[in-house]
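Novice: following is a predicted model, sequence given first.
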Amino acid sequence: MVFSETRYFNKHRVMTFNSSWNKFVGHTDYGKAWAQQLNSDSHFMVWARLQVDIFCKFYASHYFSFVNKTVQPRVHLMLIKPASSSHPATLMCSAYDFYPKPIKLSWLSNGKDITSHVTSTEELSNDNWYYQAHSHLEYTPSSGERISCVVEHASFSQSMVYDWDSCIPDPEMKNKMVTGVAGLLLGTITAITGLVYYRKKSTGHILVPTQPIPRVIDVAFDGNGSCPSGLMPGDADS
């Protein structure tokens, strides 16, 4: 590791210090005189020679600790367009949040390389030192065929193979299922809320009769079994 410093004046090189030389070298008359003065200063020369340890090795340790860092990608394999009578199916293999930048995405069919109908993007920056990449495969599904995405990256000790599971619902069907379940759940909650509200309103309700209540009159009969004067038997019901 070498520390080198060059001084310029009006875009002209005047003097250079190189730790492998252990001295300053002048390139102009003024630079030569200046270099001779600095080379004769023992204290300044000690400081200049220490720049390899103070400056170079210190920042290099931080730089290489980051450069040598690797982060494994998160890999997702999904069906973005199902097959139909007129169009083949389209699979997408995506790698997210990986470092360093170089990565390779490829496809296998029953363990054999697929080279046609494959479209891949370049590594895209996430603006946070991490990257993402995507690869698309158009294919016509056949019975018993195994489709796989192969990811090669510095964070892996070997190539990683991800098999496509056709039992996983495609995103459109998955969205429909989620929407249906959400609608059913919302309807159930609404029905339960209405029932609870109705029961609370019905509790403690007093029924008011719509027909007039008969007036009951106590009648005392005399010894002959006749009604008192002025009161007829039919008057008790009026």
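Specialist: Yep, it's here.

Novice: from here on, just use CA atoms for contacts and neighbour counts.
Specialist: OK.

Novice: count of residues packed around residue 133?
Specialist: 23 (other C-alpha atoms under 10 Å).

Novice: and what of residue 34?
Specialist: With other C-alpha under 10 Å as criterion, residue 34 counts 16.

Novice: heading C-terminal from the host helix or strand of it, find the next helix or strand.
Specialist: Here residue 34, judged by DSSP states H and E, is contained in helix 29-39. Remark: after helix 29-39, the chain's next helix or strand is helix 42-49, criterion DSSP H and E.

Novice: ok, for the most centrally placed residue in the chain, nearest residue in space, not its chain neighbours?
Specialist: For the chain, the residue nearest the mean C-alpha position is residue 96 (9.5 Å; C-alpha atoms, centre = their mean). Once flanking residues are discounted, residue 96 sits nearest to residue 132: 4.4 Å by C-alpha to C-alpha, 6 or more residues apart in numbering.

Novice: try this one side by side with the last:
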Amino acid sequence: MGSGRVLVAGAVLVALVALGARLAAGTRPSAFFQWSATIECHFLNGTERVRFLVRHVYNRQQYVHFDSDVGLFVADTVLGEPSANLFNSQPDVLEKNRAAVEMLCNYNYEIVAPLTLQRREPKVRISALQSGSLPQTDRLACYVTGFYPPEIEVKWFQNGQEETERVVSTDVIQNGDWTYQVLVVLETSPRHGDSYVCQVEHTSLQQPITQRWEPPGDVSRSKLLMGVGGFVLGLVYLALGIFFFLCSKKGVCWGSGAVVGEGEPALSLSQ
């Protein structure tokens, strides 16, 4: 183990590759030899149970390893027995590897966990796209951004039916801040009366997000009808308000068969 502190995110990989001495110009190597060591931190339920491993590999075969659950180096092959005996005979080497559970794994878990384990809810937006100079929409794009972890499912629905054949998706892309984004496009030519839904399912959500889109003409027509209806209803209430105001102001109203004036006896119209 080196004396420097190594930052890990659940698992740390340190590879040291030895390819032999530098070759003289014009010569070809007869063989390549590779040695590597990997350092790993395994977490179960956060830091409830932590296991620290160091694996020594020669030519892709692990020959000796340290396991914090055992507390010693263990030989995996005959080649690893001398190394295991050597490491286990050095108290300072054993002490450093045993302390790595706390000093290396748990320490870095507190640093990295808020960035890697905290979930982020996706944001969803739909845009209509046109090909070239064509005025009509021929694609609908569902932009899903800002989510973590990267596993996500995005579906398109047209008039309540899921679309699968005309759907094209990009790969999930990193944003550089531990969040991700994806673009899912539906190839379609919207018509009057059509309705579209982009549905997003993610582990950060208690229920899927459903973003609805309708052709602009339908939306404008609906808003126009709502506006006209509101205007007419307002006129009705205004007329009723003026009538009752004048009635109470003059003290003259009509009822069933009688006219009543302020300060005068009622005069029956039925006589």
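Specialist: Here it is on my side, so go on. No experiment lies behind these values; they were computed from the predicted model shown.

Novice: on that earlier part again, how about the helix holding residue 34 of structure 1, which residues are buried there?
Specialist: 31, 32, 34, 35, 38, 39 (16 or more other C-alpha atoms under 10 Å).

Novice: so the aligned residue in structure 2 for residue 20 of structure 1: helix, strand or coil?
Specialist: Aligning on TM-score structural alignment places residue 20 of structure 1 opposite residue 69 in structure 2. Under the three-state scheme (DSSP: H, G, I helix; E, B strand; the rest coil), residue 69 of structure 2 adopts coil.

Novice: wait, residue 69 of structure 2 sits on residue 51?
Specialist: Yes. At 6.5 Å, residue 69 of structure 2 and residue 51 qualify as touching, with contact defined as C-alpha atoms under 8 Å.

Novice: higher neighbour count, the two?
Specialist: Just comparing residue 69 of structure 2 and residue 51: by other C-alpha under 10 Å the higher neighbour count belongs to residue 51, 17 against 11.

Novice: separation between the more buried one and residue 44 of structure 2?
Specialist: 9 Å (C-alpha to C-alpha, to the nearest Å).

Novice: same check on residue 162 of structure 2?
Specialist: When residue 162 of structure 2 is compared with residue 44 of structure 2 (using C-alpha to C-alpha), they lie 39 Å apart.

Novice: ranges for the helices of structure 2?
Specialist: 81-88, 91-100, 107-116, 216-250 (DSSP state H).

Novice: residue 149 of structure 2 is nearest to which of those?
Specialist: helix 107-116 (7.9 Å; C-alpha to C-alpha).

Novice: what about residue 77 of structure 1, how many neighbours?
Specialist: Residue 77 of structure 1 has 19 neighbouring residues, counting by other C-alpha under 10 Å.

Novice: show me the contacts for it.
Specialist: Taking C-alpha atoms under 8 Å, 6 or more residues apart in numbering as the criterion, residue 77 of structure 1 is in contact with 91, 92, 93, 94, 149, 162, 164.

Novice: what does the last one correspond to in structure 2?
Specialist: Residue pairing (TM-score structural alignment): residue 164 of structure 1 is matched to residue 213 of structure 2.

Novice: ok, that match - contacts?
Specialist: 126, 195, 196, 197.

Novice: just the ones of those in strands?
Specialist: 126, 196, 197 (DSSP state E).

Novice: okay, those in CSV with distance to residue 73 of structure 2 next?
Specialist: Converted to CSV, those look like this (distance: C-alpha to C-alpha, whole Å):
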residue, distance to residue 73 of structure 2
126, 57
196, 61
197, 58
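
Novice: for the aligned residue in structure 1 for residue 197 of structure 2, which non-adjacent residue is closest in space?
Specialist: Aligned by TM-score structural alignment, residue 197 of structure 2 pairs with residue 148 of structure 1. Of all residues not flanking residue 148 of structure 1 in the chain, residue 163 sits nearest, at 4.2 Å (C-alpha to C-alpha, 6+ apart).

Novice: how many neighbours does that neighbour have?
Specialist: Residue 163 of structure 1: 15 surrounding residues under other C-alpha under 10 Å.

Novice: so who does it touch?
Specialist: Residue 163 of structure 1 is in contact with 146, 147, 148, 149, counting by C-alpha under 8 Å, 6+ apart.

Novice: out of those, who's nearest residue 15 of structure 1?
Specialist: Of these, the one sitting nearest to residue 15 of structure 1 (C-alpha to C-alpha) turns out to be residue 149, at 57.4 Å.

Novice: list the contacts for that closest one?
Specialist: With C-alpha under 8 Å, 6+ apart, residue 149 of structure 1 has these contacts: 77, 93, 105, 106, 107, 108, 161, 162, 163, 164.

Novice: give me the subset of those lying in strands.
Specialist: Using DSSP E, the contacts of residue 149 of structure 1 in strands are 77, 93, 105, 106, 107, 108, 161, 162, 163.

Novice: let me see the contact set for the aligned partner of the third one in structure 2.
Specialist: It refers to residue 105 of structure 1. When structure 2 is aligned by TM-score structural alignment, residue 105 of structure 1 is paired with residue 154. Residues in contact with residue 154 of structure 2, defined by C-alpha under 8 Å, 6+ apart, are 184, 198, 199, 200, 201.

Novice: now do residue 154 of structure 2 against residue 137 of structure 2, distance only.
Specialist: The value you get for residue 154 of structure 2 to residue 137 of structure 2, if C-alpha to C-alpha is used, is 21 Å.
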